[in-house]
Structures are given as C-alpha cells and as structure tokens.
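Colleague: coordinates only, no sequence provided:
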C-alpha cells in the first residue's frame, strides 16, 4: 500500500525537512539541511513535527509506508522457512556505515546452510503453521453429563 501525497501539499523546504527528518530523526539538523535559518531550526521540532500540521502528517504517512514495505507477508515467511528446511544456503549481508556521512565503509556477504537441528525445527514450524500436526476429531455429546461429588460427608 503506497501512501499518495500531492506535491503541492508541502513546499520544497517542508518536504526536504520531512524527508531528512525521517532519515535522521534530528529536527535541528534536518531544518538546517532543508534551508531554514538557525533561529527557525532551533524550534523546528515544535513547529514542524509536534504541531500536527501537514509536515507532521506527511512524516507519519511516509513512516507508515516504509513500515508496510518492510512488513514480511505470511507467504514470504513460509518461503524462508521452507528454504531453511530444505537446507538451501541463506545469504546474510553485514553493512557498516560511517555515522556522519552514512556512506558504506564495509560490506560483507556470507552464506550459511542450516544444520540438521535447525532444518528439523524449520520443518516442524512449517507443518505447525499449516496445521499438519493437528488430528481433528469431532465429538458429539448427546446425553447430559452427570457430575458425581467425590467428596464424602464423613464429618456428619
């Protein structure tokens, strides 16, 4: 689900601020980078984010869109589980970024194949999800159950 925003709702500075704020979470830095004055940037958190106006609304909608894009569907989760159960190599990527420029400093890609224990767990998980372990039985009770009080009245 993509959130559609009309470009005319935000001016260029507002949009630049919002996009930078989504990346950094720093209102002051985002305002400066978007072209606002230092004076205005000092209160950017309050004026642009907390105020609840169109910039705040845009930020919330974009964050929701990003979250939806990262959401793992049931089909994707089952495909990963099945891949592990089959012993297919799983690819991992480790990325180290410069904290100031956000540039990639180091990237390491490796593959790992699950062992017997992990493959067996993946199979069990896959079958549990698909209800393969459930032996469904339908029982009908036609008589009214009678409960017997098994505590005797020994004290009298």
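Modeller: Looks like it came in fine. Quick caveat: nothing in here was measured; it's all calculated off a predicted structure.
Colleague: all contacts plus neighbour counts: C-alpha atoms, from now on.
Modeller: Noted.
Colleague: pull out the buried positions in the one helix or strand residue 65 maps to.
Modeller: Using DSSP states H and E, residue 65 sits within helix 54-70. Under the neighbour-count criterion of 16 or more other C-alpha atoms under 10 Å, helix 54-70 has 55-62, 65 buried.
Colleague: closest one of those to residue 21?
Modeller: residue 59 (8.1 Å; C-alpha to C-alpha).
Colleague: sort out which residues of stretch 36-56 are buried, please.
Modeller: 36, 41-42, 44-45, 47-49, 55-56.
Colleague: of these, which is the nearest to residue 69?
Modeller: residue 56 (20.2 Å).
Colleague: quick check: the closest one touching residue 46?
Modeller: No: the pair residue 56 / residue 46 is not scored as a contact, 10.1 Å apart, by C-alpha atoms under 8 Å.
Colleague: A further structure is provided below for comparison with the first:
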C-alpha cells in the first residue's frame, strides 16, 4: 500500500478516505476540497476522481484492509464455534448477591450453547444429511433415431 499512497496528493487521499467513510463522492469531494462551493462541481470532480487509477486502487486497497479487520472470515468463525463447543469460552452473567447487590461473573458457556455450536459445525460439514449431494459432470449423448 505505501506505493499507492505516494502517488496520491493529500487532497486525493482525503477524498478517498472520506469516500470510504461516507459512500458519496460529492460529499467526500466537498469535505476534501472545502473551497469548492458548488455541488455540481463537486459531483463532476468527485466522479472524475473515482475513475483515477491511483485513487480507485487506494480505495480498493483500504476497503480490503477494512474488510479483513472487521469481518470474520470462514476460518475464524469455525475456530470460534469449535472453541465454544469444546468449552474454551466463557460468558458473563449477572448474579444477585442479596440486599439489591449484583455482580457480573464469568461462567462457562452452557451445554445448550455448546450443543448449538456443535450442530452448526455439523451442518457446515454436512454431517446430518441423509441425502448426499454429488457434484460432477455426467456425459450425455443425444441420438437422433426418429427417421429409422
């Protein structure tokens, strides 16, 4: 990513960062270029900047980074479900201590939640299906014997 950043001016990078945050090229342009007052100018120039190869590459690169930071991938989800199923996770619960006092305590995940995690993992690996899905190519030969 450092190569992409070097190709952008500070205003182009500000536009790209605002566009990622706002999802609107006109608003992003107006924020990055505050001396522009006409919305029509901002709309045209914002659209033009989105077609700039360096700006679009920067936006794509940043979106990929944000996606990987914020969204759990398949492996992370499977590992988390496995840790729940194995009882390696804890959850918080509120406990009454009498006379209006309460405390938050960590407890092991319930058996019900562990079973649910196991079911979800089993579904992922198609362990509970009686019907087997078979994917593949089957050769088909069409014979025209109507005239015989």
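Modeller: Looks like it came in fine. Predicted model, so just to flag it, every value in this text is computed and none were measured.
Colleague: what ranges does structure 1 have for its strands?
Modeller: 90-97, 104-112 (DSSP state E).
Colleague: now for these, which one comes closest to residue 125 of structure 1?
Modeller: So among those, strand 90-97 is nearest, using C-alpha to C-alpha, at 17.3 Å.
Colleague: contacts for the closest one?
Modeller: By C-alpha atoms under 8 Å, 6 or more residues apart in numbering, the residues outside strand 90-97 of structure 1 that reach it are 84, 103-113.
Colleague: farthest pair in those?
Modeller: 84 and 103, at 32.1 Å, using C-alpha to C-alpha across those.
Colleague: identify the residues contacting stretch 83-90 of structure 2?
Modeller: Contacts for stretch 83-90 of structure 2 (C-alpha under 8 Å, 6+ apart): 106-109, 113-118.
Colleague: if we go to 7 Å?
Modeller: Defining contact as C-alpha atoms under 7 Å, 6 or more residues apart in numbering, one finds that stretch 83-90 of structure 2 is touched by 106-109, 114-115, 117-118.
Colleague: out of the residues you listed, which end up buried?
Modeller: Looks like those have 109, 114, 117-118 buried, using 16+ other C-alpha under 10 Å.
Colleague: re the thing from before, tell me the one of the contacts of strand 90-97 of structure 1 nearest residue 134 of structure 1?
Modeller: residue 84 (22.6 Å).
Colleague: what does the closest one align to in structure 2?
Modeller: With the correspondence set by TM-score structural alignment, residue 84 of structure 1 lines up against residue 84 in structure 2.
Colleague: go on, residue 8 of structure 1?
Modeller: Per TM-score structural alignment, residue 8 of structure 1 is aligned with residue 6.
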